[in-house]
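Novice: structure for this input, please:
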Amino acid sequence: MPDLSRSTLPASVDETFQQLSEGRYVADRSLATVLFLALKMQRPLFLEGEAGVGKTEIAKVLSTTLDRPLIRLQCYEGLDISSAVYEWNYPRQMVEIRIAEASGQTDRKALTQDIFRPEFLIKRPLLEALEGQPGQSPVLLIDELDRADEAFEAYLLEILSDYQVTIPELGTIKASEPPIVIITSNRTREIHDALKRRCLYHWVDYPDAARELSILKIKAPEAAEQLSQQVVLFIQELRRNPDIFKQPGIAETIDWTQALTQLDCVSLAPESVTDTLGVLLKYQDDIARIQGTEAARILKRVESEMALTGT
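Specialist: As a prediction, the model looks like this:
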């Protein structure tokens, strides 16, 4: 039996903030506010930001804290209706036709109706998300929409406007209760205004040093305090470098801290930074730009800042 106390939506911004905290997600007030409004108004929430800043994690946390199923649609180039919404089970339909022919059934109209029944329908994520029960509607994550084609983006308009899909052979299927919709984009291309108008919007930015340190304490609690502080300051400094092609996100901060902990590091050193840059940076040009002298320079600034603050 689902926990109805957990499945109840938060009644205020403070409750939303608390719910995110219970899901081990360190959010700022503005994110908690727009999330509360999206839940209250039953509107999709469109989250935009760089890769690795925690957009997808919000949907996962909502699924956990609200005790709702998570239905994820991972977008990619070429994504179409048959992969995202529904398709007919053609092999099973052919078997049904062969059985009908063998039994002497010749009424084509009746046969057509027989093979386009709901049991022959293969439901994909978007259709599954519309079939949730009241009070237990799922969390629908449409992840990295910017990777999908514009034609698919246009198809989403009906779903996001009326929470329904039209299947020519069956008619219109409408949600009895709208799913909780989270849409993410890494902004590799612009999403059309028509879709954005149907959503509430929030830009998920890189966290400041204090919030990033709080995230590390939750996600990498085994790391030494000094190491965590140095990692955060190092990455904050790195993100200010305009020559870096892909700045490290929160996911890389966590991975790097955990990797350094596995190497029994209790503080950063030039050698450990250089040896583990492949955990933090994912482009060779960025690694070549930072390793060696530049890494040592950044680390020196980190040590100076920690000395000034007495940490």
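
Novice: drop to CA atoms for contacts and neighbour counts, all remaining ones
Specialist: Fine.

Novice: what separates the nearest residue to Val279 once chain neighbours are set aside from Ser5, distance-wise?
Specialist: What sits nearest to Val279 in space, not counting adjacent residues and going by C-alpha to C-alpha, 6 or more residues apart in numbering, is Trp256, at 5.7 Å. To Ser5, Trp256 is 37 Å away according to C-alpha to C-alpha, to the nearest Å.

Novice: between these two, which is the more surrounded one?
Specialist: Per other C-alpha atoms under 10 Å, whichever of Trp256 and Ser5 has more neighbours is Trp256, with 23 against 9.

Novice: ok, which stretches of the chain are strands?
Specialist: Here the chain has its strands, by DSSP state E, at 45-48, 70-74, 86-88, 121-123, 139-143, 164-167, 171-174, 180-185, 200-203.

Novice: need the ones you listed in JSON lines with mean neighbour count, can you?
Specialist: Formatted as JSON lines, the strands of the chain follow (neighbours: other C-alpha atoms under 10 Å):
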{"stretch": "strand 45-48", "mean neighbour count": "23"}
{"stretch": "strand 70-74", "mean neighbour count": "19"}
{"stretch": "strand 86-88", "mean neighbour count": "17"}
{"stretch": "strand 121-123", "mean neighbour count": "17"}
{"stretch": "strand 139-143", "mean neighbour count": "25"}
{"stretch": "strand 164-167", "mean neighbour count": "16"}
{"stretch": "strand 171-174", "mean neighbour count": "12"}
{"stretch": "strand 180-185", "mean neighbour count": "24"}
{"stretch": "strand 200-203", "mean neighbour count": "17"}
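
Novice: to compare with the earlier structure, here is another sequence to fold:
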Amino acid sequence: MVAGAGLFVAFWHLGAQTPHVDEFTYAGAGWQYVHGFLTANLQHPPTAKDLYGVAQLVFGEGVGSARVVAAAASFATGVVLYLWLRRPVGHWGALLAAGWWWTTPRSDSPTWGDVASGAAARIDRLALLEPVMVCFAVAAVAAAWRAVHGVGEGERPGSRWWGGPWRAAAGWWALSGALLALSATSKVSTAVVVLAIAALPALSGRWRTYATGGVVAALSFVVVAAAVYLPVGGLRAVRFMLAFQGAHDLRGHATVLLGQRVQHAPWWANGVRVVEGVGWPTVAVLVVGVVAALVVRPDRLVAVLGIALAALVVFYATTDVALPYYYDA
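Specialist: Model (predicted):
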């Protein structure tokens, strides 16, 4: 029933929402990519746009087809949350996390509650970069967690050089690195999530993992990132993207914050976006949940999630650009 509600929220009337201007940019770039024209919108990495291009080959050219990928990524994020969390917090806790993800609002406008406003109540149904980026990032952390905590009872990853437990853990580390590469090559913001992944062995007292699983994950990341970027110019495209984003941050980006037009967003801007986009009731529940987790259950899972959240908060607080949908990460 909960999954059914998630599917309904993700896909119902998917094409009815008024398109966001950036959807045309990303869907159009994806369409060009799959037809061999690889120069569009290189100020952002290509993975999400590649997927949007493939979707348009299957379902037809246009934003609506690209939205199928975004909505599927949003729903898949909830599935990953459930599969990951059901072992450490149990079936009901995992189902609550997935259901919360699937059914709560995430808008880019404070007017989302007014149907006549035309604002999207769920921006992760739109063909933006964030839905794909977030899905791969959550899956990367989940795979790393499995690598550390998913081996046989009484055995530690690395306890055999190429035995069953080590090989299984190495596979999860490789998957984690690949997924993080797919996330960061959708939009570079989630590269900071590597801090949470890197902290996992230390939090579990498994220092040897850095010389085994850590190397596997790093190699996997490099291989996948290279495979994604080579068709669009390799390191030259990476340098262009970093230079463009650096210049973009320096000059800022005009946006409206609390009714005022600003060019350089203050550090607290994304906090305002969260309140406007999800509403005060949702924010209140989130705050209570975070405090309860820190007080009642301050374990390794909370630490990993806290590190990932803190890394993203610091990243977005230190940039001068805070568009209304950035907080979705």
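
Novice: after superposition, what's the TM-score here?
Specialist: Here the superposed chains carry a TM-score of 0.29, computed using TM-score structural alignment, normalised by the length of the first structure; 157 aligned residues with a C-alpha RMSD of 6.7 Å.

Novice: can the strands of the first structure go into a markdown table with extra columns for distance to Phe152 of the first structure?
Specialist: Formatted as a markdown table, the strands of the first structure follow (distance: least, C-alpha to C-alpha, whole Å):
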| stretch | distance to Phe152 of the first structure |
| --- | --- |
| strand 45-48 | 16 |
| strand 70-74 | 12 |
| strand 86-88 | 13 |
| strand 121-123 | 17 |
| strand 139-143 | 12 |
| strand 164-167 | 13 |
| strand 171-174 | 19 |
| strand 180-185 | 14 |
| strand 200-203 | 20 |
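
Novice: among these, which comes closest to Thr64 of the first structure?
Specialist: strand 70-74 (8.5 Å; C-alpha to C-alpha).

Novice: remind me what the closest one packs against, helices and strands.
Specialist: The contact analysis (3 or more C-alpha pairs under 8 Å, 6 or more residues apart in numbering; DSSP states H and E) places strand 70-74 of the first structure against helix 55-66, helix 125-129, strand 139-143.

Novice: what residues are up against Ser65 of the second structure?
Specialist: Tyr52, Ala55, Gln56, Phe59 (C-alpha atoms under 8 Å, 6 or more residues apart in numbering).

Novice: surely it forms part of a helix?
Specialist: Yes - with DSSP: H, G, I helix; E, B strand; the rest coil as the criterion, Ser65 of the second structure is part of a helix.

Novice: distance of it relative to Val256 of the second structure?
Specialist: Taken as C-alpha to C-alpha, the span from Ser65 of the second structure to Val256 of the second structure is 30 Å.

Novice: list the residues that contact the nearest residue to Asp50 of the second structure once chain neighbours are set aside.
Specialist: In this structure, Asp50 of the second structure finds its nearest non-sequential neighbour in Gly30, 5.1 Å apart by C-alpha to C-alpha, 6+ apart. By C-alpha under 8 Å, 6+ apart, the contact set of Gly30 of the second structure is Lys49, Asp50, Leu51, Tyr52, Gly53, Val54.

Novice: which of the residues you listed has the most neighbours?
Specialist: Most surrounded of the contacts of Gly30 of the second structure: other C-alpha under 10 Å gives Tyr52, at 34 neighbours.

Novice: residue contacts, that residue?
Specialist: Tyr26, Ala27, Gly30, Trp31, Ser65, Ala66, Arg67, Val69, Ala127.
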